[in-house]
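1. Could you look at this predicted model? Sequence included:
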Amino acid sequence: MDKLTVMISGGFSPAYRAVLPEFERSTGVAVTTLSGASQGKGPKTIKSQLEQGTEVDVVILSREGLNELIAAGYIATGSEAELASVPLAAAVRKGSPKPDVSTVDALKQTLLNTPRLVMPASTGGIYMTDVVFPKLGLAGKVTPKMVPRGTDSTDMLAAGEADLAIGPVSEIISQPGVELVAPLPDEVQLVQMFTASIVKTAHNPEQARKLIEFLVSDRTTKAIKESGMQPVGIGRKP
């Protein structure tokens, strides 16, 4: 049986896991799925795991993270494919009151009034701390708990260990025990593009190409939309 190893970050994971069984059935390719953050520090990032020698055929992560991998020489030239986009949003524990994040001023006040804010230390969290907080005058005034992955933040929220989480919509609506408040206002929004690429050292490049072709096809559109993302793959029906 043909084999394939994929390393994926959180944003596209719900859609990917929904369609993976169909890919395996239709192609006969057995896929091993590993997990890693698109960006950040520490051993859990995709980049760090590649640096440690983890053997991977395909990576699926944010465009920002992919750009870092390209710069580091890990990606096969021309193999990048855009899969889906997703905005950042706020979330609360299921059943908790939903704060106002509908405008920039409302979001700013909500962040100031949130004692326990949690965010992933990956693309979305980096954007919030490096761009949004300074823009809103919140640098040094709001200190979020930064965790490696988006699922770590929603787990804390569900367990009552945090009051508000910010992350990609797809990492919120797929998680138990949490509720979507709303996407962030356009003025401070980051719409992440999730991409798939073949790793330069891939042992199974042919199977890798099959997977990417499948992910950008119409066969994954429904799962992508149900996960709160917008499909953008080439060849999709409008």
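-> Yep, it's here.

2. C-alpha only now, for contacts and for neighbours.
-> Noted.

3. Check for me that G40 belongs to a helix.
-> No. Going by DSSP: H, G, I helix; E, B strand; the rest coil, the assignment for G40 is coil, not a helix.

4. C-terminal to the top helix by length along the chain, which secondary structure element comes first?
-> Assignment by DSSP state H gives helix 13-27 as the longest helix of the chain. Note on helix 13-27: by DSSP states H and E, the next helix or strand toward the C-terminus is strand 29-35.

5. Take this one as well and set it beside the first:
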Amino acid sequence: MQTVQVISGGAAHGLVRALSAQLAQRNVAIEGSFGAVGAMRDKLLAGTPCDLLILTDTLIAELTKQGHVVPGSARPVGRVPTGIGVRAGESRPDITNGRSLAAFLSNARALYVPDTVKSTAGQHVAKVLRDLGIGEQMAGRLREFPNGATAMREMAASGESGVVGCTQRTEILDTPGVQWVGALPQGYDLAAIYTAAVCARASDRDAAARCVDLLASQAAAQARRDAGFDPL
């Protein structure tokens, strides 16, 4: 069994786990780092061992130009919307427009979010709060974590009612004790496209390429949907 070292956005963690059996059939297993895409880029540039990259299409394009990605190896995995999650068992609010979203967030006891500097979703959450005119109001209630997966785990474990999470759908669906409410409404929405590619310094480019092929394949289409990826 060939172990492939991945540096990946947290959005793909649940999908990689769901595909473990299919990966094993291809004689590969994926291990490595999952987190905010900015932090993952920094790990790559710092020299962390890497065979496989799963990052936003923008970052993959940038890294390809810089020589960190094998040219022609990148394949899109899917689109992931950013949205709202609440603790399991709590009522699902109306977030169909900016007014209802602002009212709901304003009443939240706390807002659990990923890093507002290094994560795609976290940067967007900060912008949405400003655009809704509630940025200052919510500043003291922001509970910021290194990535969305950690933020959702902490929210689930908090034992608090009336708290809200905002991150990518895949990270909400991948967290026991948290339920997906819906994507941010039109005008405040964000959907990030994730792409898998072979790292230029991969120790076994063929094994990494087999992982890319599966992640983007028709055979993995249902797993991608279940994990929260929309088809392109």
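-> In hand now; what should we look at? Bear in mind that the values here come from a model prediction, so they are computed numbers and not experimental data.

6. The longest helix of the first structure vs strand 29-35, what angle?
-> 160 degrees (axes from the mean of the first three to the mean of the last three Cα atoms, to 10 degrees).

7. Residues contacting helix 13-27 of the first structure, please?
-> 29-31, 170-171, 174, 211, 214-215, 220, 223-224, 226-227 (Cα atoms under 8 Å, 6 or more residues apart in numbering).

8. Check stretch 149-165 of the first structure too.
-> By Cα under 8 Å, 6+ apart, the surrounding residues in contact with stretch 149-165 of the first structure are 10-11, 37, 90-94, 114-122, 147, 167-168, 171-172, 175-178.

9. How far off centre is the longest helix of the first structure?
-> Here the centre of helix 13-27 of the first structure is set off from its chain's centre by 17 Å, with Cα atoms, centre = their mean, to the nearest Å.

10. mean per-residue distance, the longest strand along the first structure to the second structure?
-> What stands out as the longest strand in the first structure, according to DSSP state E, is strand 81-93. Aligned to the second structure and superposed, strand 81-93 of the first structure gives a mean residue distance of 1.0 Å (mean Cα distance after the TM-score superposition for the first structure).

11. Show me the strands in the first structure, by range?
-> Counting by DSSP E, the strands of the first structure are 2-8, 29-35, 58-62, 81-93, 117-120, 145-147, 164-168, 178-183, 191-198, 230-231.

12. Mean neighbour count and distance to A139 of the first structure for the ones you listed - can I get that in a markdown table?
-> Below are the strands of the first structure laid out as a markdown table (neighbours: other Cα atoms under 10 Å; distance: least, Cα to Cα, whole Å):
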| stretch | mean neighbour count | distance to A139 of the first structure |
| --- | --- | --- |
| strand 2-8 | 19 | 31 |
| strand 29-35 | 16 | 31 |
| strand 58-62 | 29 | 25 |
| strand 81-93 | 24 | 19 |
| strand 117-120 | 26 | 14 |
| strand 145-147 | 17 | 14 |
| strand 164-168 | 29 | 16 |
| strand 178-183 | 21 | 21 |
| strand 191-198 | 24 | 22 |
| strand 230-231 | 21 | 31 |
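
13. between these, which one is nearest to N204 of the first structure?
-> Shortest distance between N204 of the first structure and the strands of the first structure, using Cα to Cα, is found for strand 2-8: 6.3 Å.

14. how much does that closest one stray from the second structure?
-> Counting by mean Cα distance after the TM-score superposition for the first structure, strand 2-8 of the first structure comes out at 2.6 Å.

15. buried stuff in the longest helix seen in the second structure?
-> Counting residues, the longest helix found in the second structure (DSSP H) is helix 120-132. Residues of helix 120-132 of the second structure classed as buried under the neighbour-count rule (16 or more other Cα atoms under 10 Å) are T120, A121, G122, H124, V125, A126, V128, L129.

16. packing partners for it?
-> strand 110-114, helix 135-138, strand 163-168 (3 or more Cα pairs under 8 Å, 6 or more residues apart in numbering; DSSP states H and E).
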